[in-house]
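Enquirer: fold the following, please.
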Amino acid sequence: MKNTVIATLALLTLTPGLSQAAPLDLGGVQQAWAQCQYQQSGDKQETCLEQLSGEAEQASAAAPFNTDLLIWSAIVQSSWAGAKGGLGALSLVKAAKAKLEIAIKQDPKALDGSAYTSLGSLYYKVPGWPVGFGDDKKAEQLLKQALALNPNGIDPNFFYGDFLIEQGRKAEAKRYLEQALKAPDRPGRTLADQGRRTEVKGLLAKL
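Expert: As a prediction, this is how the structure comes out:
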């Protein structure tokens, strides 16, 4: 009986959409995000990310000085915005932007500079003035800061490569995307790494 209870609590902790006795920890948020991002699509993906965003927000609120959780709350929220699309997503990306700016002030090196990567990606994906805050120069500055902190990481190389493609700088993009494929596996992030590598290969195939 005791083992059954423990197993049930573990499932509740790691599965978005189920009631939880305690907020998700960092690993739980990361695993659930990968499931939403790479194992769902369409309306199901949007619903999955919306629900997880609330849970990540709860986890971050329960540990307000945990910069890692704050970053991941922003990542989930911006992913939800991407799945949602349209002008209705603008308030979500603005909220994610504010969280990432706070995270950088708290600890710019947290998660190997992931806040710079995520914020940089928002700056080149969001429309510019007067609709949004998009700014390609700011995006490149932030993405380069992320690479300075984590030059071999899969995410900073992927997002900078994606940015360079959008800028028409394909030769440069190829170098960073190839580096992303060489990035070492991240402990506990198998699904995320597999999904990201598939995205990298998709971009390389278009070059």
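Enquirer: please make it C-alpha for all contacts and neighbour counts, starting now.
Expert: OK.
Enquirer: mind checking how far the most centrally placed residue in the chain is from A7?
Expert: When CA atoms, centre = their mean is applied to the chain, the residue found nearest the centroid is I75 (3.7 Å). Applying CA to CA, to the nearest Å, the value for I75 to A7 is 28 Å.
Enquirer: D43 now?
Expert: Here D43 is placed at a distance of 30 Å from A7 (CA to CA).
Enquirer: could you pull out the helices for the protein?
Expert: Remark: helices assigned in the chain by DSSP state H are 2-14, 26-39, 42-62, 67-84, 90-106, 114-125, 136-149, 154-166, 170-182, 190-206.
Enquirer: what's the angle between the fourth one and helix 90-106?
Expert: Going by axes from the mean of the first three to the mean of the last three CA atoms, to 10 degrees, helix 67-84 is angled at 160 degrees with respect to helix 90-106.
Enquirer: cool, and the last one?
Expert: Using the same axes, to 10 degrees, the interaxial angle of helix 190-206 with respect to helix 90-106 works out to 110 degrees.
Enquirer: next, the angle from helix 190-206 to helix 26-39.
Expert: Using the same axes, to 10 degrees, the inter-axis angle of helix 190-206 relative to helix 26-39 is 40 degrees.
Enquirer: tell me how far helix 190-206 is from the chain's mean position?
Expert: Relative to its chain's centre, helix 190-206 lies at 14 Å (CA atoms, centre = their mean, to the nearest Å).
Enquirer: what does that helix rub up against?
Expert: With contact meaning CA atoms under 8 Å, 6 or more residues apart in numbering, helix 190-206 is reached by 31, 34-35, 38, 154-155, 158, 162, 174, 177, 180-181, 185-186.
Enquirer: one more to line up against the first:
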Amino acid sequence: MMKWMAAAFVATGMLASTACADEVDNAVLVLQHEWAQANYKTADDKKEAVFKALVDKAAALDAKYPDRAEPKIWEAIIRAGYAGAMGGVSSMFNAMPQMKQGRDLLLAAEKIDPHALHGSVYTTLGSFYYMVPGGFIGFGDDDKAMEYLNKAIAMAPNDMDANYFMGDYWMEHKKYKKAIPYLEKVIALPAVTDRPVYSAGRKAEAVEKLKKAKK
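Expert: Next comes the predicted model:
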């Protein structure tokens, strides 16, 4: 009897864990879709408000599941989108706290599960470190950017974002020949399952950068 009860408790725990995982995965997929709509389908003058609302939604999901890496990763990505959408003279001062908070979320996610979402922790950290200014303004660091981007490519060589941001890194440093194979790979990769808007948008960005790289 005791063995049966123990087995029942284990089975119940496994079902609860699976249900929780499904709930988090589904909620993250919703964030991914909403981010894609905000990033690729929203007018520039409306993006800041849309991203602000999305930040609040992502933060709530992270607060609900603090031991999961995926909500932290997507809160960081959305905060970066919010920072990028900010306008006006003071945008740099308003945006930088969002980027710093995003970086801290990613570092926390790395401790939980560095393999989550095909190594998106490393892809996103890499992009943060080369996009953000260094010095007194921000935490930008090209060496750290390359370290993280290399980890991302090693972990997920066929990931669309890992290749895109490696290509973009080389574009930013005017190393166009180095950028070309990564951008070409983004264009050649199949669309990401269940993320058509993102896939089309990312591929379109890669096409435009590849044109510049080949000039």
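Enquirer: next one: the residue nearest to the centre of structure 1 from A139 of structure 1, what distance?
Expert: According to CA to CA, I75 of structure 1 stands 16 Å off from A139 of structure 1.
Enquirer: what do you get for E57 of structure 1?
Expert: Using CA to CA, we find E57 of structure 1 at a distance of 25 Å from A139 of structure 1.
Enquirer: tell me which of the two has more neighbours.
Expert: Shown here are E57 of structure 1 and A139; by other CA atoms under 10 Å, A139 has more neighbours (23 against 19).
Enquirer: in structure 2, what residue corresponds to that one?
Expert: The equivalent of A139 of structure 1 in structure 2 is A145 (alignment by TM-score structural alignment).
Enquirer: wait, what's in contact with its match?
Expert: Listed by CA under 8 Å, 6+ apart, the contact set of A145 of structure 2 reads 125-130.
Enquirer: grab the nearest non-local neighbour of it.
Expert: In space, A145 of structure 2 comes closest to G126 once its chain neighbours are excluded; the distance is 4.1 Å by CA to CA, 6 or more residues apart in numbering.
Enquirer: the counterpart of P64 of structure 1 in structure 2: neighbour count?
Expert: Under the alignment (TM-score structural alignment), P64 of structure 1 pairs with P66 of structure 2. P66 of structure 2 has 16 neighbours, counted by other CA under 10 Å.
Enquirer: what about the alignment partner in structure 1 of F93 of structure 2, distance to L24 of structure 1?
Expert: In structure 1, the residue equivalent to F93 of structure 2 is L87, according to TM-score structural alignment. Here L87 of structure 1 is placed at a distance of 29 Å from L24 of structure 1 (CA to CA).
Enquirer: kindly report the same for A63 of structure 1.
Expert: Noted for A63 of structure 1: a distance of 11 Å to L24 of structure 1, by CA to CA.
Enquirer: which of these two has more residues huddled nearby?
Expert: L24 (25 against 14).
Enquirer: these two touch, right, the more buried one and A59?
Expert: Yes. The pair L24 of structure 1 and A59 passes the contact test of CA atoms under 8 Å, sitting 5.7 Å apart.
Enquirer: once you drop chain neighbours, what's closest to the residue mapped onto F51 of structure 2 from structure 1?
Expert: For F51 of structure 2, the aligned position in structure 1 is L49, judged by TM-score structural alignment. Excluding the flanking residues, the one nearest L49 of structure 1 by CA to CA, 6+ apart is W80, at 5.0 Å.
Enquirer: my read: the one you found touches D43, true?
Expert: No. Using CA under 8 Å, W80 of structure 1 makes no contact with D43, being 10.8 Å away.
Enquirer: those two - which one has more neighbours?
Expert: Taking neighbours as other CA under 10 Å, W80 of structure 1 and D43 compare with W80 leading, 26 against 11.
Enquirer: that one corresponds to which position in structure 2?
Expert: Checking TM-score structural alignment: W80 of structure 1 goes with Y82.
Enquirer: how about F158 of structure 1?
Expert: So, by TM-score structural alignment, F158 of structure 1 is matched to Y164.
Enquirer: just to revisit the earlier point, neighbours of the match of F93 of structure 2, how many?
Expert: L87 of structure 1: 12 surrounding residues under other CA under 10 Å.
Enquirer: what's the answer for the one 3 residues further on, then?
Expert: Each residue near L90 of structure 1 was counted by other CA under 10 Å, and the total is 20.
Enquirer: so what's it up against?
Expert: Shown in contact with L90 of structure 1 (CA under 8 Å, 6+ apart): 81, 132.
Enquirer: check the one 3 residues further on too.
Expert: Neighbouring residues of V93 of structure 1 by CA under 8 Å, 6+ apart: 77-78, 81, 122.
Enquirer: so stretch 112-126 of structure 1 matches what in structure 2?
Expert: The aligned range for stretch 112-126 of structure 1 is 118-132, by TM-score structural alignment.
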